[in-house]
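1. 3D, please:
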Amino acid sequence: MRVIEITGGVGPAEALVPAERADPQPAPGQVRIRARAAGVNRPDLLQRQGAYAPPPGASDIMGLEVAGEIDLIGEGVTDWKTGDRVCALLGGGGYAEYAVVDARHVLPIPDGLDVVQAAALPETVFTVFANVFEAGGLQAGETLLVHGATSGIGVTAIQMARAAGARVIATSRGADKAAAALALGADISLDATTDDLKAAIAEAGGADVVLDMVGADYAELNLGALKPGGRWVVIATLTGALAKVDLLKLMLKRIVLTGSTLRARPADEKARLTAAVRETVWPWVASGQVRPRIEATFPLENAAAAHQRLEGGRHVGKIVLTA
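-> All right, here's what the predicted structure looks like:
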C-alpha cells in the first residue's frame, strides 16, 4: 500500500515522502478500512517534528482519523461488515491506503456526508465532546469561550455548543477569521489582533467554560473571563505550557482547571467515547447542525503541501488528504 513516511524520522514538511509498505491485517477485534480520506491535524505536525510520539502499539505512520469502507473483518467482530461506509478514530496510521483499527472506535458515515467530510470529523468531534461536554460540563443556556475558533477544533466546538443550546464567544486572529466564526454560529466573534478581549468578554457576561488551545499567553485572560464555578479546559499550549496563575482568584471563583489529550487514552475509554459520540453528536451531524468545514484537500502523496497549509495558519476548518 502507499503510505507517507518522514524521511529521517523527523523533519520539516518537506521530509514527508510517499513510500510503500505491506498491507496491514486486522487482529481479533479489529477491522481494516480502505481509507479514501484522512484528516490532517496539528498533532500530526508535532509528530513530524518529533514532539508527539505514537503511543505504545500504535502505527508510526501519521494520521489520527480516516474515512472509507471496511474491506476486512477481524476475528470476533460482529457489529460491522465488509462494504460498510465508516470513519474512525486512530492512534496512528491514517496517512495510508489501508488502516486497521479497533472495531469499537468506528462510526458509520452519516447520510449526506462524503468521505472527505467524514474524515474531518472523528478527531475534532471526540476532542470537543470529551473536553467541552464531559470535562467542561457545558450545559444548555451556558456560555462557551473558544479560542482559535477557526481551527478544525474551533469550528467543531462552535457548532456542537450551539447544537446543545449553549451560547458561544469566539476569538480568532484577523477580521476574516472573526467573520468566519460569526458565520459558523458564534454569538460573539472577537478579533484578537484588534479587539480588547478582556473588556469585550466581560461586557458579554463572561464564560462558564473556556476551551483553551492558546496556553500561557491567555492564562490571565481566561481566569478573568470565567464566571464563578467556571471550567477552564486546556487542550493545547501554542504559546507555551508554563503559565502564571493567580491561585487565590481561582479558589475564590471556584474555578476547575483541567486538561487532557486524546491519542493515548486506553482502548476501552475510546470505545466508551465512541458510543457516547454516536448517541449524542451523530444526530447533530445527521441533522446538519454539525458539519465539517473543509479548507482544502490534497492527494496523499502531497502530504507535505497539506502540512505547509496547516502550518501557515490561514485556514478555516479542516485540511484533508485523499487516497
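
2. Every contact and neighbour count from this point should use C-alpha atoms.
-> OK.

3. count of neighbours near Thr280?
-> Residues contacting Thr280 under the criterion other Cα atoms under 10 Å number 12.

4. measure it to Thr124 for me?
-> Distance of Thr280 to Thr124, computed by Cα to Cα, to the nearest Å: 15 Å.

5. How about Gln47?
-> With distances taken as Cα to Cα, Gln47 is found 17 Å from Thr124.

6. more crowded one of these two?
-> Using other Cα under 10 Å, the more surrounded residue of Gln47 and Thr124 is Thr124, with 23 against 20.

7. Verify the contact between that one and Met160 for me.
-> No - the pair Thr124 / Met160 is not scored as a contact, 10.5 Å apart, by Cα atoms under 8 Å.

8. now the other sequence, so there's something to compare against:
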Amino acid sequence: MNLAIVFPNEDSFYRRMGIEIYENFESFQNLLKRAEKYSRMKLKDVLIYENCDYDWDIVSKRVAVLLTSIGFYQIWKEIYQTECDTLIGYGTGYLAALVCEGVLKEQDAISMLQKKKVNSGAVVETASSKTICLSKGRLPQSKQDILEEIEYCLWNTPDDRKWNEIIQKMDGKLLLEIGPDHKLSDRLQNVSCGAFTWLDREGDSAYILENFQMKKFFNRQYGVRRLLAVIASTQNYNPEEESQEKILECYSAVKKVLDVSLQGGGTKISDDDWNLCVEKVKENFAIKRTTKDEIKKRLEKLEKETFIEFQESFKDTVN
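-> Coordinates of the predicted model:
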C-alpha cells in the first residue's frame, strides 16, 4: 500500500497518554511491563495512572513516547493487517520506527535514549531499510547510515526544513501519524502531500480506541456512514421546493446500501454499490448548489477520518 507511517519525538508527550489502549489491549500492558525492567521506570504508575509524583525530564519523555508509538503501531498493524512501504521518524521517533521495522530491539532503543550512546552491535545488519533518515533526506544505504542517524537524533533538534522536504516527497502517499497526539502535522508549512491523518489526540483518550474498535480506516461501510452524514448536514442553497424530494432520494439510495451491508452481518460493499453512493453524494451537492470550496473541505475531512481517497472519486466535481 502507498502508505507512510510517521513516528513523533518527545514533543508529542502528554500525561496519561495511551490509557484507553492500556486498559483494553493486553499487548500494550505487556509492552510496558517488559519496558519497566529495561527502563527502571514504573510506567504503569507514573505514565498511565499517575499514582505518584514523577519528574518528567526530556529523557523520560523520550522513553514514554517511544513505547507509546511502538504499542500503537503494533496494535494498528494487528487490526488493519496492512503493510506500509515507508517509515519516517521525527527526531528520536526514528528509534521507534527502527524497532517497528525490526532493525532495533525495544531494550536497546531505551538504553540508547537513557545513556545517549549508540550501541552499534544492537543495530541489525540489513540490506535495505524502509525508515527514512531525516537528517540525510533519504533512505539509509548502509548500517553506518542508520548508526549516524541515531547519533544525530540523540543529540540534535530535528530540522523542520528537512521535515517539510521529506513530507513534500511523499506527495500522493497516505501519511499516518501513529501517535501519541498529532503535533507533527501542525509542523507542516505550505507542503503538498497526500492525506495526512492520525490515530491519537491529546484530550480525547477514546479517540484512538474508537478507531480501533470501529476499524474506521479503509472501511467502506464506515465511509458510507459518513457519506450519509454529509448528505444530511450539507446546507441546501436551492430554493426550489422539489429539491427536497430529490435530496431525500439521494439519501435513501445511500442508506439502502448501508442497510443491506449491515443486514448481511457486515458484508463488504461492492465497487458498484460504492460508486453508486459516490454518485448520489455528487448529485446531492449539485442539487444543493454546494460550492467547490465546501465540497473540497468536506472531502479532506472525510479522508482524515477514513483514509479513503475521496478526493480522487470526486475529482470531476471539485476540479
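
9. so what number do they get for TM-score?
-> Overlay of the two chains. TM-score (TM-score structural alignment, normalised by the length of the second structure): 0.30; 155 aligned residues with a Cα RMSD of 6.3 Å.

10. tell me the contacts of Asn284 of the second structure?
-> By Cα atoms under 8 Å, 6 or more residues apart in numbering, the residues touching Asn284 of the second structure are Ile231, Lys246, Ile247, Cys250.

11. Write a PyMOL command that selects only the buried members of these.
-> Buried members of the contacts of Asn284 of the second structure, defined by 16 or more other Cα atoms under 10 Å, are picked up in PyMOL with:
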select buried, resi 231+247+250
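
12. and which of the contacts of Asn284 of the second structure is nearest Ser69 of the second structure?
-> Taking Cα to Cα as the measure, Ile231 is the one of the contacts of Asn284 of the second structure closest to Ser69 of the second structure, at 35.9 Å.

13. Give me the three-state assignment for the closest one.
-> Under DSSP: H, G, I helix; E, B strand; the rest coil, the three-state class of Ile231 of the second structure is helix.

14. And the strands in the stretch 101-250 of the second structure, which stretches?
-> 131-132, 174-177, 196-198 (DSSP state E, counting those that start in this stretch).

15. Repeat that for the stretch 151-300 of the first structure.
-> Listed in chain order, the strands of the stretch 151-300 of the first structure (DSSP E, counting those that start in this stretch) span 167-172, 188-191, 207-212, 226-234, 256-259, 294-299.

16. Pick out the most distant pair among the contacts of Asn284 of the second structure.
-> Spanning the widest gap among the contacts of Asn284 of the second structure are Ile231 and Lys246, at 11.5 Å by Cα to Cα.

17. ok so, going back, of the strands of the stretch 151-300 of the first structure, which approaches Ala88 of the first structure most closely?
-> Minimum separation from Ala88 of the first structure across the strands of the stretch 151-300 of the first structure (Cα to Cα) falls at strand 294-299, 17.7 Å.

18. could you point out which element follows that closest one?
-> Heading C-terminal from strand 294-299 of the first structure, the first helix or strand you meet, by DSSP states H and E, is helix 303-312.

19. just checking, what packs against that next one?
-> On a contact count with 3 or more Cα pairs under 8 Å, 6 or more residues apart in numbering; DSSP states H and E, helix 303-312 of the first structure meets strand 16-20, helix 42-48, strand 294-299, strand 318-322.

20. what comes up buried for that helix?
-> Of the residues in helix 303-312 of the first structure, those buried (16+ other Cα under 10 Å) are Ala303, Ala304, Ala305, Ala306, His307, Arg309, Leu310.

21. How about stretch 75-82 of the second structure?
-> By 16+ other Cα under 10 Å, the buried positions in stretch 75-82 of the second structure come out as Ile75, Trp76.

22. So which of the contacts of Asn284 of the second structure are in helices?
-> Using DSSP state H, the subset of these located in helices is Ile231, Lys246, Ile247, Cys250.

23. May I see those residues organised as CSV, with distance to Ile58 of the second structure added?
-> Shown next, in CSV, are these (distance: Cα to Cα, whole Å):
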residue, distance to Ile58 of the second structure
Ile231, 47
Lys246, 58
Ile247, 55
Cys250, 54
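
24. Just to check, Ala163 of the first structure is in contact with Trp284?
-> Yes - under the contact definition of Cα under 8 Å, Ala163 of the first structure touches Trp284, with a separation of 6.8 Å.

25. returning to that earlier point: output the strands of the stretch 101-250 of the second structure in JSON lines; the columns should cover distance to Leu67 of the second structure.
-> Formatted as JSON lines, the strands of the stretch 101-250 of the second structure follow (distance: least, Cα to Cα, whole Å):
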{"stretch": "strand 131-132", "distance to Leu67 of the second structure": "17"}
{"stretch": "strand 174-177", "distance to Leu67 of the second structure": "15"}
{"stretch": "strand 196-198", "distance to Leu67 of the second structure": "17"}
